[in-house]
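Student: Sharing a model prediction with you, sequence too.
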Amino acid sequence: MSETASTRATRKTPDRPLVTAPDLLSSLAPLLAEWVPRQRWFAGKGRLITGFSLVSATELLSCTAEGTAPGILQLLVRAQQPVPPSRAAVAGDCYQLLLGVHPALPPRLAPAAIGRPAGGPLRGRTVYDALLDNRLCGLLLERLRMPGRIGALRFGREPGAGPPSGLPARPVTAEQSNSSIVYGDAYILKIFRRIAPGINPDLELPRALTAARCARVPAPVAWLETEAAEEGGEPTTLGVLQQYLPGSSDGWRLALDALAARADFTGPARALGHATAEVHTALAQTLPTTELHGPQLAAVAARMTARLEATARAVPVLQPYRDRLRASFDALAGVGRDGRGWAAQRIHGDLHLGQTLRSPGAGRWSLIDFEGEPARPLAERRRLQPALRDVAAMLRSFDYAARSGPAGGDPWSLEWARHTRDAYCLGYAEAGGLDPRSAPALMRAYETDKAVYEVLYEARHRPDWLPVPMAAVRRLAAGD
């Protein structure tokens, strides 16, 4: 009996000759140099790619078999780009690519095409983005249902939590810093694109919260990773399959809808404050915590100041406000010198309205996407930090909505933001979190740091949005 594609995708297999072929990457490099910079998840925009180096390659489904069936090739590659002299030792960002390989690409997949290698083991075949092919996405799910390894990859699964077979796959086409696939309105698979060694918080924290019986986070059920590079080290997370919340609306869209209708949003904001405090409490009870005192708070303030200086050099419009913004960070360091300490724990790390979902009917809030700010190093994203950093980030998100919605920051919208921010803080305090209004130095420093981050992000990626964080810069610099 002939072997089916599903069987070939899920059985354990050793590395095939294609994986170690020395001319594999050299034959793909010209195609990747054109395709990779156009992807939303590519972090090196504006800098020339001078080449690629291969970290690993694994065939999930044979790419050179006879016949018309497609193959799947998983690659980890480093993009070689010019870097400033201060970063001369940096090897380059590592990216995960999932490539489909087809003898003759069907017309329906033409938008996914990357190109046809002129040589190497894939010569004469079309290489394309596998995550835009529903069939190959379905085969990925089949593989995640079976713990084990293929080549350099390892598939893990929570006991008894495997998804059923045969769920239809639907790639999420919205621009993201990663790639996602929805399976039958029951599960969602996030494939991480920019890869750093170690456990990704978007697997680590939801697993901890699920173990703590915190119902505010969709539970992870399976994951894809590479094994640790050295004995005693951590594996590197490549993808996470989680429960999907069908019918839910993200907080950003709900806030914009409320602004467009000139509707009050304090009730949902207060409930969201409750949800945030519940997540923080569960994380503090489940994972390590610490206390930040004078030297540690001074180090936090120093990192904030360094980010401010670097951003002011990159975005000159920030320079007139630099000294007054730095005063917020100096005040944070002063809190430490006065002998007061702050509790620190694992946090979300990139909390905003777009990272929240509200269920239909009861309107229950959930928090998603615990990866943290992808542009920051993984070690920094896993660092223990005051929980109020998440709160400050959410306050910035309410301000963003008010200034970017249909009203564009008119007096009514700004008053909406003020009341909504207050309601969120009230809900957070009611659910057992520290009242953010009792920590003005900490809140001002973290909100200022977030606004500085936003200035750099918008200047690089969405210049038309730069006035939004710059309005916050002016407000914070004025001490409002």
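Tutor: That came in fine, so what should we check first? Everything numeric here is computed off the predicted structure, so don't read it as measured data.
Student: C-alpha from now on. contacts and neighbour counts both.
Tutor: Will do.
Student: Near residue 287, how many other residues are there?
Tutor: Using other Cα atoms under 10 Å, residue 287 has 14 neighbouring residues.
Student: ok, the residue nearest to it when sequence neighbours are not counted - contacts?
Tutor: The shortest distance from residue 287 to any non-neighbouring residue, by Cα to Cα, 6 or more residues apart in numbering, is to residue 346 (7.1 Å). Residues near residue 346 by Cα atoms under 8 Å, 6 or more residues apart in numbering: 280, 283-284, 287-289, 382-385, 387.
Student: before we go on, here's another structure to hold up against the first:
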Amino acid sequence: MSEAVTRPATAGPGLLASLDPLLREWLPRQRWFAGKGRPVTGFSLVAATELLPAGGKLGLYHLLVQVHQPLTHGTGPGDCYQLLIGEREALPPRLAPALIGHVTEGPLTGRTVYEALYDPRPAGLLLEALRTRARIGGLRFERDPRQEVRSGLVPRAVTAEQSNSSVVYGDTFILKLLRRIVPGVNPDLELPLALAREGCPRVPAPTAWLLAELSGQSYVLGVLQPYIQGAADGWELALRELAKGQDFAAEARALGRATAEVHTALARALPTVTLGHIQLRSMVDGMLERLDAAAQAVPALRTYAPGLRSAFQALADLAAEGHTWTAQRVHGDLHLGQCLRSPAGGPSHAFGSGGEWSLIDFEGEPARPLAERRMPQPTVRDVAGMLRSFDYAAHSVRPSVPGWAESCRAAYCSGYAEIDGRDPRNDPVLLRAYETDKAVYEVVYEARHRPDWLPVPLSAVRRLASSHLT
């Protein structure tokens, strides 16, 4: 396999013409495709790299494709996606779920194309390229020289729905391939590398990463990290305990401690800034704009809009009085599903001991511009996201467990204060503003994608709209 990952190769012309009609049908069905609800009108090929030669038993292409869709004003280029396309004469039954389609035009006529991450050989090729620090066309496979990557680890694709795609290698590593890509420094690599330099044990240190260099710009395409075997994500763990009627406060407290450890390490590793009146006024204006847009989109929100606006105005009033806040790099999209707990009493890992919490997925909210995701924020933003996540978990089981979310929220904040020295609840105006902003976002998301879940954020909206602070 090594010879396939060392030769520079660019796919020939006409490839996209072969794939165009199939991708128009297949792409919108993928969980990670962000342009749902709008037709695909065409594609532009940003880059195409041949990883395995065409015409043999198995061909393999790495593609970066710009998708064209109708926009608010006319039609224009949309998001750029990373695709790993395999092509065979016919698919074996085990790869049937990966089928994209049968090509009827262009240079791949007569071949069958499919999502190659489900195929062990292409997936294994990616690991080998990372292990050997290969260069293939514009693709650069980088690795931390201090970490060893063994060859021959058996790959398996993660089939759970994600906003990206992941492959696990022999219960040793997990490769996260970013689907929607943008040029620049991606926080999903930047922040774990910074935390690794600080020796923070709460975040798996990147082992290797995949980059592309195109027209003088760098793109982060994927990150390989240690895999925590047997770990449960916080969402699954919370629902399991809820279903049994078990208290989750001890876990929430430990998770609060882990969050504060990560925040403390990030503040050491990267610059912090002070938010004064001008910066806070801009932040509040953004919150108000999002509220107004949400109230237009979801009529059920309009009754509560005045009370919600008061949450943001209270923050603006404090800023006008001269209050300032410290901002730093944060996770940006923290919730229970972004946290992993290794099995209690299980094997220790280089980045944590058995039974400990780890934080993952530092990409931030993918829908936000990259520059915004990399801006310093008050740490309360992450805290508010986790508090909302406890509320979601509590509303996800029947019968409900009275007081479960409130107990978890209190324990989480107490655990955070044990490490940070400051309890987030002691900054109620800022915490309420961020919780309100998050709940407004959730209302719009649920109204569009999961209407049955709309009562969950609406219950928080009712509480937050009536929480007038002195």
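Tutor: Thanks, I have the structure now. Note that the structure is a prediction, hence the values are computed from the model and not measured.
Student: Post the TM-score for the overlay when you can.
Tutor: Comparison of the two superposed chains (TM-score structural alignment, normalised by the length of structure 2) gives a TM-score of 0.95, and 459 aligned residues with a Cα RMSD of 1.5 Å.
Student: Out of the contacts of residue 346 of structure 1, grab the one that's most surrounded.
Tutor: Neighbour-wise, the contacts of residue 346 of structure 1 (other Cα under 10 Å) top out at residue 387, 25 neighbours.
Student: With adjacent residues omitted, what lies nearest to that residue?
Tutor: residue 347 (6.0 Å).
Student: Please report how far the residue nearest to residue 287 of structure 1 lies from residue 425 of structure 1.
Tutor: Residue 346 of structure 1 is 19 Å from residue 425 of structure 1, where distance means Cα to Cα, to the nearest Å.
Student: repeat for residue 457 of structure 1
Tutor: 26 Å.
Student: who has more neighbours, the two?
Tutor: More crowded of residue 457 of structure 1 and residue 425, by other Cα under 10 Å: residue 425, with 25 against 17.
Student: residue in structure 2 matching that one?
Tutor: The alignment partner of residue 425 of structure 1 in structure 2, by TM-score structural alignment, is residue 413.
Student: that older thread, corresponding residue for the residue nearest to residue 387 of structure 1 in structure 2?
Tutor: Residue 347 of structure 1 maps onto residue 330 in structure 2, by TM-score structural alignment.
Student: do residue 172 of structure 1 as well
Tutor: Going residue by residue (TM-score structural alignment), residue 172 of structure 1 aligns to residue 158.
Student: Look up how far residue 166 of structure 2 lies from its match.
Tutor: In terms of Cα to Cα, residue 158 of structure 2 sits 5 Å off from residue 166 of structure 2.
Student: So which of the two has more stuff around it?
Tutor: Neighbour count, other Cα under 10 Å: between residue 158 of structure 2 and residue 166, residue 166 has more, with 21 against 16.
Student: Am I right that the more buried one sits in a strand?
Tutor: Yes: looking at residue 166 of structure 2 with DSSP: H, G, I helix; E, B strand; the rest coil, it is inside a strand.
Student: Give me the nearest residue to residue 380 of structure 2, chain neighbours excluded.
Tutor: Per Cα to Cα, 6+ apart, closest to residue 380 of structure 2 is residue 431, 6.1 Å.
Student: Could you say which helix or strand holds that neighbour?
Tutor: Using DSSP states H and E, residue 431 of structure 2 maps to helix 428-449.
Student: which residues in structure 1 does that helix align to?
Tutor: The aligned range for helix 428-449 of structure 2 is 440-461, by TM-score structural alignment.
Student: Next, the buried residues of that stretch.
Tutor: 441-459 (16 or more other Cα atoms under 10 Å).
Student: do the same with stretch 182-193 of structure 1
Tutor: For stretch 182-193 of structure 1, by 16+ other Cα under 10 Å, it's 182-183, 187-193.
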